[in-house]
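# have a look at this prediction, sequence included:
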Amino acid sequence: MTTPSAGPSLLGPAEVRLLADRLDLRPTKQKGQNFVIDPNTVRRIVRDSGIGADDVVLEVGPGLGSLTLALLAVARRVVAVEVDPLLAAELPATVAERAPGQVDAFEVVLADALRIAEVPGPAPTALVANLPYNVSVPVLLHLLGLLPSLERGLVMVQSEVADRLAARPGSKVYGVPSVKASWYADVRRAGAVGRNVFWPAPNVDSGLVAWSRREPPATAVSRGEVFTVVDAGFAHRRKALRASLRELAGSAEASSAALAAAGIDPLTRGEQLVLADFVRLTEALVSVTGRPVVPGAGR
């Protein structure tokens, strides 16, 4: 057992296996459970996240606590959201054993991060997490929308998802996640993570995505309306926007009129537009149709 002055004692492969055996834990793909077993990887994530002694960090999917312990070595407070009751119940004991000096700086919340409505205690300033890969984008977007106090973050996701989140217009992987994430933040790729740092090793590569909060676009239309237009714009990637937006606009004529009003060629495809273009297009749709943008409203 470590002493308070020594700081947290991180988990390695042997410690992770011992914890799992004691809990009779069998990681499941359904819950996206791949536990980090390399202390250097969690140190790297904490270092690259840029968090400091004043930060309140939100972690999602802490699992057995590998990243949690590394975060507690630096942050003022860590709140971990865990959906698995078995893991959530064990985390406080792990922190007490391996980071006794930081017990009061830690809190675990048993909840589904996709449905959480608030985070206890001081408002979190950073999100640092090994996100469950099967729900990583919805979780990230939900938390960015829910918690405007989040100033920055670093998350580990599937490599292809990291590429999509950080993609730029015109790229083959630029799409809905790219545009929606840009509503909240400036997003960039922050490196790759090998498969051998996990147990069990995933069958996909992993990547780090860093982001810093920025002000959303100044517009009279709502975020939900813009996101509805974004969804429609990418629903049929091979179709021109004139056809993709016809249902939202109510007719091909209204779709063309809205695109013209927004200064966008009707034959343009969604992957060629930046967030500001989608905002302008949403405003034009509202103006042309005389109603809010609602999925299926043009039927």
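Now that the structure is in, tell me what you want to look at.
# from here on, just use CA atoms for contacts and neighbour counts.
Fine.
# test my guess that residue 270 contacts residue 237.
Yes: here residue 270 reaches residue 237: they are 7.0 Å apart, a contact under Cα atoms under 8 Å.
# who has more neighbours, these two?
residue 270 (28 against 14; other Cα atoms under 10 Å).
# what's the burial count for the closest residue to residue 185 other than its chain neighbours?
What sits nearest to residue 185 in space, not counting adjacent residues and going by Cα to Cα, 6 or more residues apart in numbering, is residue 213, at 4.3 Å. Each residue near residue 213 was counted by other Cα under 10 Å, and the total is 19.
# residue 213 and residue 183 touch, don't they?
No: the criterion here is Cα under 8 Å, and residue 213 misses it with residue 183 at 9.2 Å.
# looking at this, residue 59 is in a helix?
No: Residue 59 is assigned strand when assessed by DSSP: H, G, I helix; E, B strand; the rest coil, not a helix.
# mind checking how far it is from residue 285?
For residue 59, the distance to residue 285 equals 38 Å [Cα to Cα, to the nearest Å].
# and here is the other one:
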Amino acid sequence: MADALLGPAEIRELAARLGVAPTKKLGQNFVHDPNTVRRIVAAAGLTAADVVLEVGPGLGSLTLGLLGAAAHVHAVEIDPVLAAALPATVGERSDAGKLTVHPADALKVTAGLFQPAPTMLVANLPYNVAVPVVLHLLAVLPTLRGGLVMVQKEVADRLVAGPGSKVYGVPSVKLAWYAESRAAGRVPPAVFWPVPNVDSGLVAFTRRELDCDVPRGVVFQVVDAAFAQRRKTLRAALAGWAGGAAAAERMLLAAGVEPQARGESLTVREFAAVAAAAISLGHGGKLSATGRRHGEVDS
């Protein structure tokens, strides 16, 4: 595995050969440090039977490391030039038979695209779409048992934050709906090309069931409303969504939540309790059987 990984010289030579220049639009920062790749693969805790989903493989640095540790890798790449070049890069250094490249937008993929079904998400995610990508994949791929993603350090902090933290917010609660998460280390800018002006962070997560039968769509509506005005009390913040402050207060009291509390103090289970109370009391607008307002798509 060590000899197969790409170093700084190989990364630049490969990019030059393909005529590729990293773009901010696609959030491209390519890892060129083999030790960082080894560290990510080790931290992911993969088994030889795992099927890995990698988003944004770029020139293939992390892909090569994952192929040495897993049964199969699905690589989703939105850049058509990079997607087309990846099989040849892998074929020169590893077993290309274990790789499936999907030229696609990760925000639009569905479970039917992947055979065999992915069990782990391991990726260096583009900073500009990291949170939506993680949440979308957890929603559409129930076979994912967990994962490890590298994101901007500020985003990593938000994803793993707990109630009461200054950075606890919508990403924290929505990830907690699907999984338990933890910080898995910091990654310095120097291991990327081009060098970003921020540190990156590793976030590890393990899927678990909340034992909750409230539709996700309703819970996420409550979360969005609570943090849209995070300085306000929940009574005030949820008033518009619930149909008035009095209605919001009845809903919160029915859920066992103090109306003067703020969203940043609630756990995901408490948000689910508020959503359940909303359904019971008929608040929150016209909800369909799936828990969405009519015409609404889940985050």
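It's in. A quick note: this is a predicted structure, and the numbers were derived from the prediction, not measured.
# aligned partner of residue 29 of the second structure in the first structure?
In the first structure, the residue paired with residue 29 of the second structure is residue 34, using TM-score structural alignment.
# how about the helices in the first structure?
13-23, 39-49, 66-72, 85-98, 136-146, 159-166, 176-184, 223-235, 241-244, 246-249, 252-261, 275-289 (DSSP state H).
# would you mind finding the most buried of the ones you listed?
Among the helices of the first structure, helix 66-72 has the highest mean neighbour count (mean count of other Cα atoms under 10 Å), at a mean of 27.
# elements contacting that one?
strand 35-36, helix 39-49, strand 77-82 (3 or more Cα pairs under 8 Å, 6 or more residues apart in numbering; DSSP states H and E).
# can you list those in CSV and add distance to residue 120 of the first structure?
CSV is the format used below for these (distance: least, Cα to Cα, whole Å):
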stretch, distance to residue 120 of the first structure
strand 35-36, 25
helix 39-49, 22
strand 77-82, 8
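# quick one: closest of those to residue 109 of the first structure.
strand 77-82 (4.8 Å; Cα to Cα).
# so where is that closest one in the second structure?
So strand 77-82 of the first structure sits over residues 72-77 in the second structure, by TM-score structural alignment.
# can you give the contact residues for the matching stretch?
50-58, 63, 66-67, 83, 98-106, 114, 118 (Cα atoms under 8 Å, 6 or more residues apart in numbering).
# try 6 Å this time
51-56, 83, 98-104 (Cα atoms under 6 Å, 6 or more residues apart in numbering).
# cool, stretch 125-136 of the first structure as well?
By Cα under 6 Å, 6+ apart, stretch 125-136 of the first structure touches 32, 55-61, 149-158.
# ok, now how distant is the aligned partner of residue 63 of the first structure in the second structure from residue 242 of the second structure?
Here residue 63 of the first structure is matched to residue 58 in the second structure, going by TM-score structural alignment. Note on residue 58 of the second structure: its distance to residue 242 of the second structure, by Cα to Cα, is 44 Å.
# swap in residue 236 of the second structure?
10 Å.
# excluding sequence neighbours, find me the nearest residue to residue 20 of the first structure.
Distance criterion Cα to Cα, 6+ apart; nearest residue to residue 20 of the first structure, sequence neighbours excluded, is residue 26 at 7.5 Å.
# right, I mislabeled it, should have said residue 262 of the first structure
Residue 262 of the first structure sits nearest to residue 281 (Cα to Cα, 6+ apart), 5.2 Å away.
# identify the residue of the second structure aligned to the one you found.
Under the alignment (TM-score structural alignment), residue 281 of the first structure maps onto residue 274.
# cool, residue 270 of the first structure as well?
Residue 270 of the first structure maps onto residue 263 in the second structure, by TM-score structural alignment.
# again, but for residue 109 of the first structure
Under TM-score structural alignment, residue 109 of the first structure pairs with residue 102 in the second structure.
# state the number of residues packed around that match.
Neighbours of residue 102 of the second structure using other Cα under 10 Å come to 19.
# distance of it from residue 40 of the second structure?
22 Å.
# over to residue 229 of the second structure?
36 Å.
# skip the chain neighbours and tell me the closest residue to the alignment partner in the second structure of residue 231 of the first structure.
By TM-score structural alignment, residue 231 of the first structure lines up with residue 224 in the second structure. Using Cα to Cα, 6+ apart and skipping residues adjacent in sequence, the residue nearest residue 224 of the second structure is residue 170, 6.5 Å away.
# so what corresponds to the one you found in the first structure?
With TM-score structural alignment as the criterion, residue 170 of the second structure pairs with residue 176.
# then residue 199 of the second structure?
Per TM-score structural alignment, residue 199 of the second structure is aligned with residue 205.
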